[in-house]
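# Please work out how this folds:
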Amino acid sequence: MAEQAKRRRRRRSRSTVNGILGHAAPLNVFAVREGLPVHTVESLAGCLHVTSATMQRWLSLSKQTYARRRKQGRLSALESDRVVRYAELLHRAVELLGDIDAAAHWLNTPAVALDGEAPLDHATTEIGARDVLRLIGRLEHGIPT
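Alright, predicted model coming up:
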């Protein structure tokens, strides 16, 4: 029973991440390896209420590299993986707070539990993203942070 609920939640999570990224096809490892369309950066920036330049900084994309990716139309696999990381954080925050605007605000607000860093700034590395996910999990379960 609990396993079925987990599977349903994972399926819902993937479809929500697809929606956030504006990605019509099911998001899977092959889509990420192939490289997501560049427009996913702007889509995600809009959802997070940040500029494209801020997203580029979080994704470790220089202006020159981003311009090159725009011409090519696709991000690299590593860049795509980072985009998915941020989309998943947004999705989890929306699940927690119930609203995309509230989630974006929370993700952009410094958190004491993250040493005063905003969750999105803290998530520039995989380990930082895991810290943010742990924080969301603690909040979901009412554990003081």
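
# Please count neighbours and contacts with C-alpha atoms only from this point.
Will do.

# Just the element for the residue lying closest to Trp58 once chain neighbours are set aside, please.
In this structure, Trp58 finds its nearest non-sequential neighbour in Thr124, 5.6 Å apart by C-alpha to C-alpha, 6 or more residues apart in numbering. Thr124 is part of no helix or strand when elements are defined by DSSP states H and E.

# For the comparison step, fold the sequence that follows:
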Amino acid sequence: MAKAILEPQQNKVSGGRDSGQSVAGAGSRVEQVRAEYVVSAGRPAAALVAQGAAGAWVLYRNQFLSSSAQTQISEIRKGASASNLIGMAEALHVPRERIYQLIGLSASTAKRKLARDETLDPPMTERLNRIGAIEKLAEDTFGDPVMASAWLQTSNLGLGNLAPLSLLDTEIGCREVSRVLNAIAYGGAA
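The predicted structure is shown next:
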């Protein structure tokens, strides 16, 4: 399930102060255009699905991140589909083997899980989603998935001159990358 997208819909409304309108003069009524928002989940979801494995990964990631803590715990315990490894690799523009390393899977185990359409175990699912949260934070910070991917793969002074992606195999590394992204987003020192 994709996150809902808000789209503006123009409606004309007339009224006085009680309906939130400004009044130009005493006793006059002013028409004002008010933007209401409607929820549209179909179009973005269809566009992401058209992107193949990367789009399916982004849909899964966004659904997971927008879920309640209880739902996230349940999803982690259930295990994510191994196909998300391919989607994450495509979305980040990195080799699959790099994602296998970050998740803590050998290439042979990953290939077996993919061939049999198996799920990842809970610790691997948790790592996958933790990396997904950093990926999403980078996309939100830079406003573009391609820029986010490039930033994650580029050495960063604030991270000891290491590429942020190289730190995402540990919780502490994810916290450090998150700290730098928040500093970038809010103008602090990285």
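
# which residue in structure 2 lines up with the residue nearest to Trp58 of structure 1?
Using TM-score structural alignment, the partner of Thr124 of structure 1 in structure 2 is Asp169.

# For its match, which residues are in contact?
Asp169 of structure 2 makes contact with 101-104, 127, 131, according to C-alpha atoms under 8 Å, 6 or more residues apart in numbering.

# Wait, His49 of structure 1 touches Ala104, no?
Yes. If you go by C-alpha atoms under 8 Å, His49 of structure 1 and Ala104 touch, sitting 6.5 Å apart.

# of those two, who's got more company?
Ala104 (24 against 14; other C-alpha atoms under 10 Å).

# The more buried one: what's its closest spatial neighbour, skipping adjacent residues?
Leu48 (4.8 Å).

# Ok, Pro8 of structure 2 next?
Here the residue nearest Pro8 of structure 2, using C-alpha to C-alpha, 6+ apart, is Tyr37, at 4.8 Å.

# Likewise for Val177 of structure 2?
Nearest residue to Val177 of structure 2, sequence neighbours excluded (C-alpha to C-alpha, 6+ apart): Pro164, at 5.9 Å.

# For the one you found, list the residues it contacts.
Applying C-alpha under 8 Å, 6+ apart, the residues contacting Pro164 of structure 2 are 151-156, 177.

# at 10 Å instead, please
134, 149, 151-156, 158, 173-174, 176-178, 180-181 (C-alpha atoms under 10 Å, 6 or more residues apart in numbering).

# Buried ones only from the residues you listed, please, as a PyMOL command.
The PyMOL command for the buried members of the contacts of Pro164 of structure 2 (criterion: 16 or more other C-alpha atoms under 10 Å) is given here:
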select buried, resi 134+149+151+152+153+156+173+174+176+177+178+180+181
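
# Of the contacts of Pro164 of structure 2, just say which sits nearest to Ala80 of structure 2.
Nearest to Ala80 of structure 2 among the contacts of Pro164 of structure 2: Ile134, at 17.3 Å, using C-alpha to C-alpha.

# What's the match for that closest one in structure 1?
Under the alignment (TM-score structural alignment), Ile134 of structure 2 pairs with Leu89 of structure 1.
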